[in-house]
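Asker: coords please:
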Amino acid sequence: MSDAYLNFANSAFGARLAGMLGLPRPVPLERFEAGQPVVAGDVLVGAGGTPELLPALLAAFRAMRAATVAHRSVQGWTAMANQAGLMSGLWSTGEQPGGPLKAVVFDATGLATVAQAEALYQCFHDAVRSLQSCGRVLVLGRPPEACPVAEQATVQRALEGFVKSLAKEVKRGIAVQLVYVAPGAEAQLEGTLRFFLSPRSAYVSGQVVRLAPFEAPAPSDWVQPLAGKKILVTGAARGIGAAIAETLARDGAQVVCLDVPQAQDALQAVAERLQGRALALDIADPAAAGQIAQAALADGGWDGVVHNAGITRDKTIAKMPPHLWQTLVQVNLVAQQAINQALLERGALQPQARLVCVSSISGIAGNLGQTNYAFSKAGVIGLVHSQAPRLPRGMAINAVAPGFIETQMTAAIPLAIREAGRRMNSMGQGGQPVDVAETIAWLLSPASQGVNGQVVRVCGQSLLGA
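Answerer: I've put the predicted structure just below:
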């Protein structure tokens, strides 16, 4: 659905009026288009203390062909870059800021004392005004629980408050993330950089992601990182599910599109357009999990599963008849558990398979009239957290938690509530189905190796549950 206010506020007259009245002016987000570079502009590299990720950053930026400049807080970057054949230089040599920036990447792994953290302040104090619209900020730290010294753990944990606050300050479509890189996971950083520095992560901000050591090869083709992968997408006939299927096919996957038999025509159309396969099943049917596992075995085992299918049945709990609770929980939660169990027990997944579940910010923050929905979506998060350490070695399971996404469902929400949903986030607008799809594609790809048992919110840093 079109966002009338966003379009108006970015028209010539609307921009003037918004400025006069002090109204917010959301920036139209840049989204991924085929053929564009990972990051189109200079990346400022900053650091403090004794940074530990500069060699890994150098290798990643060289592979991405990114243009870098160094903040005065980082020592030796220019020499390292030039020695490796990567052109770089100092961003500014005096008190005046340098040129415009598309991204800032700060290596905070060397911050072991509170005093050293002043380098973090100084870098962003200098650079934040120079960030272009739809820019990117990435702070890289060490997991606090892995720090051997208490003060170091304290400083590393403090990064979360800094990042989440900065994400609310910068506006202009700029996204800010924190990535904790565990010792031994340095070589896996490139895929995460490629996602969070690119327009693929347009509606993801204020997130904390952990990278752990993970034994899996990086994509051989970054343009089509899912080439040759067979992936199931449930609820694929329309909306977010169709966008997921389209994005996975674009990235090279062979998509198995599943939806209820009542959506057979739309499902078949999506599958044919993507040169995939349609599977008409009701996942709430007790026999469905076994049938899905059988279909996976017939394909030689699937490389990924996206649990996107879900329903809403809103009522306050005092007015909710039993069938509204039971039906929703069966579709949104029980079916996912049953499908995963059947696939694993029958050996219907490839050794490096990745599972992605679709939760919701309602499962994080709750919502009026959605005790059943919030229960199911919080349960999805519990499913991810509980299954991640129990999966066979090499597999991974994660979740995305969408916020306000422009779909047919949100178009039916009353205007006042719909506008509140759009504006109550750091981006000042609703997301698009493709935003959820891009995040899921990353989580399914070898590019996200080391990410397991985590929940990534695709909500523009919604104020709900923040």
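
Asker: For the rest of this, base every contact and every neighbour count on C-alpha atoms.
Answerer: Noted.

Asker: After the helix or strand containing residue 419, heading C-terminal, what element do we hit next?
Answerer: Assessed by DSSP states H and E, residue 419 sits inside helix 415-423. Next along the chain after helix 415-423, taking DSSP H and E as the criterion, comes helix 433-444.

Asker: Touching the helix or strand just after that next one from outside, list them.
Answerer: Downstream of helix 433-444, the first helix or strand assigned by DSSP H and E is strand 455-458. By Cα atoms under 8 Å, 6 or more residues apart in numbering, the surrounding residues in contact with strand 455-458 are 203-205, 207-209, 360-361, 381, 398-403, 431, 435-436, 439.

Asker: run this one through as well so I can compare:
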Amino acid sequence: MADTLMTLANNPMTGGLVRALGLPTPPPLARAKEGWVAQPFVDRVVLLGAAPGGFATEAARGVLAGAGARVLDALPGEEDRRVDVALFDATGLATPADARALYDFFHPLVPRLARNARVLVLVGIPEEAKGPAAAAVARGAEGFVRSLGKEVGRRGATANLVYVARGAEDRLAGPVRFFCGVQATYVSGQAARVTSTVRPLASAPMVAALKGKVALVTGAARGIGAATAERLAQEGAQVVLLDVPALQDALDATAKRVGGEALALDITAPDAPARLVAELQGRHGGVDVVVHNAGITRDRTLAKMTPEAWDQVLSVNLAAIIAADEALLASGALRDEGRLVYLSSISGVSGNFGQANYAATKAALIGYVAALAPTVASRGICANAVAPGFIETAMVAKMPLMTREVGRRLNSLSQGGQPRDVAELVTFFASPGAYGVTGNTVRVCGQGLIGA
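Answerer: Model (predicted):
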């Protein structure tokens, strides 16, 4: 739905009044309308820096160049030339004195960042550091990036961090292209890990990345689920859209729009896992991507919550997911090199008033992916979670005006996200190029000020 404050703040006739009143001025965000392209950084000003002793610089340079960038090693001489993408290799940081490299690189850069710029910092994994001091400095880079994200958000820019394990530099292509790309428009202040945990792939296409793959999306009739189905289809996936029989009409309409297949099924039914396996194996020979998006809320303060409300939320949001996964994995319906993606929530990170049941399930999914990921890595399967923040869905449209306005502004970008913003991260996690990323939870919240 329309964001009136954004419209007024970016209108030459009314923008001055908005600023005079001290109201937030949400910046317009760049968003892609189509699928991934081979060279997304053509005609972009891309700056690459590094602390001494880093081990990921040349890998990052290769990824950027392969994506069409003419990589600069210093700020452009023209003062009015803005930087669109800035990547800094901080994997060489080992002492508190080394951390000065972050200041030296970013201090002159920040005023030169373009609108909708992307900042990405690569740093070594703290647990692999040579001693507590080096581990502390590596972890400190995350605090630096989170703070930087809050400073540059007013321009629609984002700042993120990727922890890189030694030996996993060859898995950076997917993460760098995502976090430095337009698709990360509502992902900021986040940290992901790239490791060699999952067995390597023969190839990881970056265009039509899911061509020939079968993807299942639950809760797909509308909202984030529908946006995810559409986005996966754009990358070439054959999408099976699942939702409850009560939403059959909406499900059929969405499936027709994205060129997918509708499957009406109550995932909490005792026979649902077996029926799901039979459907996927019988019609498609198996499945490559499973997106667990289905979820419900039954909000009440704990003192007023009925046992039925607790049980319903736990059943749909957690128990049904685990049961489906067990069936898919035991039967082999989920193929090797598959992808499991789970919709958690910012409520699972920070909690939320009146959502003890919902927050419990969403926090449980964060723990679930962390525990599940190493058990399926030998098959080349990755498991990750996405935690949306304030997203402009039909549910948000029904909120009281002031509640909606406050929710929109409590993030570094001063606006709500779109379902497509969530779908973009889901699609990255679903892609072959994410084979270095597993067991992660990444928020799509515009760097929400609560829980971020």
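
Asker: Please flag which of the contacts of strand 455-458 of the first structure sit within helices.
Answerer: Judged by DSSP state H, the contacts of strand 455-458 of the first structure include 381, 435-436, 439 as members of helices.

Asker: May I ask which two of these are separated the most?
Answerer: 381 and 435 (19.5 Å; Cα to Cα).

Asker: counterpart of residue 409 of the first structure in the second structure?
Answerer: Aligning on TM-score structural alignment places residue 409 of the first structure opposite residue 395 in the second structure.

Asker: and that match, what element?
Answerer: helix 394-397.

Asker: distance between that helix and the chain's centre?
Answerer: 21 Å (Cα atoms, centre = their mean, to the nearest Å).

Asker: just stretch 211-220 of the second structure next, same as before
Answerer: 17 Å.

Asker: quick one: terminal-to-terminal distance for that stretch?
Answerer: Distance between the boundary residues of stretch 211-220 of the second structure (Cα to Cα, to the nearest Å) amounts to 20 Å.

Asker: where in the first structure is the aligned partner of it, by residue range?
Answerer: Per the alignment by TM-score structural alignment, stretch 211-220 of the second structure matches residues 227-236 in the first structure.

Asker: and the matching stretch, which residues are buried?
Answerer: Of all the residues in stretch 227-236 of the first structure, those buried under the rule 16 or more other Cα atoms under 10 Å are 227, 229-236.

Asker: circling back to that earlier point, want to throw the ones in helices among the contacts of strand 455-458 of the first structure into CSV with distance to residue 13 of the first structure and neighbour count?
Answerer: Shown next, in CSV, are these (distance: Cα to Cα, whole Å; neighbours: other Cα atoms under 10 Å):
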residue, distance to residue 13 of the first structure, neighbour count
381, 45, 25
435, 29, 27
436, 32, 30
439, 35, 25
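
Asker: Do you have the strands of the stretch 51-200 of the first structure handy? List them.
Answerer: For the stretch 51-200 of the first structure, applying DSSP state E, counting those that start in this stretch gives strands covering 67-70, 88-90, 101-107, 131-141, 175-181.

Asker: What range does the longest one cover in the second structure?
Answerer: Residues 113-123 of the second structure are matched to strand 131-141 of the first structure when aligned by TM-score structural alignment.

Asker: Just the residues contacting that stretch, thanks.
Answerer: Taking Cα under 8 Å, 6+ apart as the rule, stretch 113-123 of the second structure contacts 29-30, 56, 82-93, 138, 141, 145, 155-164, 176, 179-181, 185.

Asker: which residues in the stretch 51-200 of the second structure form helices?
Answerer: 57-66, 100-109, 132-152, 173-179 (DSSP state H, counting those that start in this stretch).

Asker: which one of those is the most hemmed in?
Answerer: helix 173-179 (a mean of 23; mean count of other Cα atoms under 10 Å).

Asker: What lies in contact with that helix?
Answerer: 60, 63-64, 67, 118-120, 160, 162, 184, 187, 206, 428, 433-434.

Asker: so where is it in the first structure?
Answerer: Going by TM-score structural alignment: helix 173-179 of the second structure matches residues 190-196.

Asker: re the thing from before, could the strands of the stretch 51-200 of the first structure go into TSV alongside mean neighbour count?
Answerer: Output for the strands of the stretch 51-200 of the first structure, formatted as TSV (neighbours: other Cα atoms under 10 Å):
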stretch	mean neighbour count
strand 67-70	23
strand 88-90	18
strand 101-107	25
strand 131-141	23
strand 175-181	26
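
Asker: Quick check: which of these is nearest to residue 452 of the first structure?
Answerer: strand 175-181 (12.8 Å).

Asker: quick one: that closest one to strand 131-141, angle?
Answerer: 20 degrees (axes from the mean of the first three to the mean of the last three Cα atoms, to 10 degrees).

Asker: For strand 175-181 of the first structure, name the packing helices and strands.
Answerer: strand 131-141, helix 150-170, strand 207-211 (3 or more Cα pairs under 8 Å, 6 or more residues apart in numbering; DSSP states H and E).

Asker: For the longest one, which outside residues touch it?
Answerer: Counting by Cα under 8 Å, 6+ apart, the neighbours of helix 150-170 of the first structure from elsewhere in the structure are 108-109, 111-114, 117, 128, 139, 141-147, 174-178, 205-208, 426, 461.

Asker: post-alignment, that helix versus the second structure, mean distance?
Answerer: Compared with the second structure after the fit, helix 150-170 of the first structure shows a mean deviation of 1.1 Å (mean Cα distance after the TM-score superposition for the first structure).

Asker: re the thing from before, who touches the match of stretch 211-220 of the second structure?
Answerer: 221, 241-245, 251-260, 267, 270, 301-310.

Asker: Over to stretch 322-331 of the second structure?
Answerer: 272-274, 276-277, 334.

Asker: which of the residues you listed lies closest to residue 41 of the second structure?
Answerer: Distances from residue 41 of the second structure to those, taken by Cα to Cα, are shortest for residue 334, at 34.1 Å.
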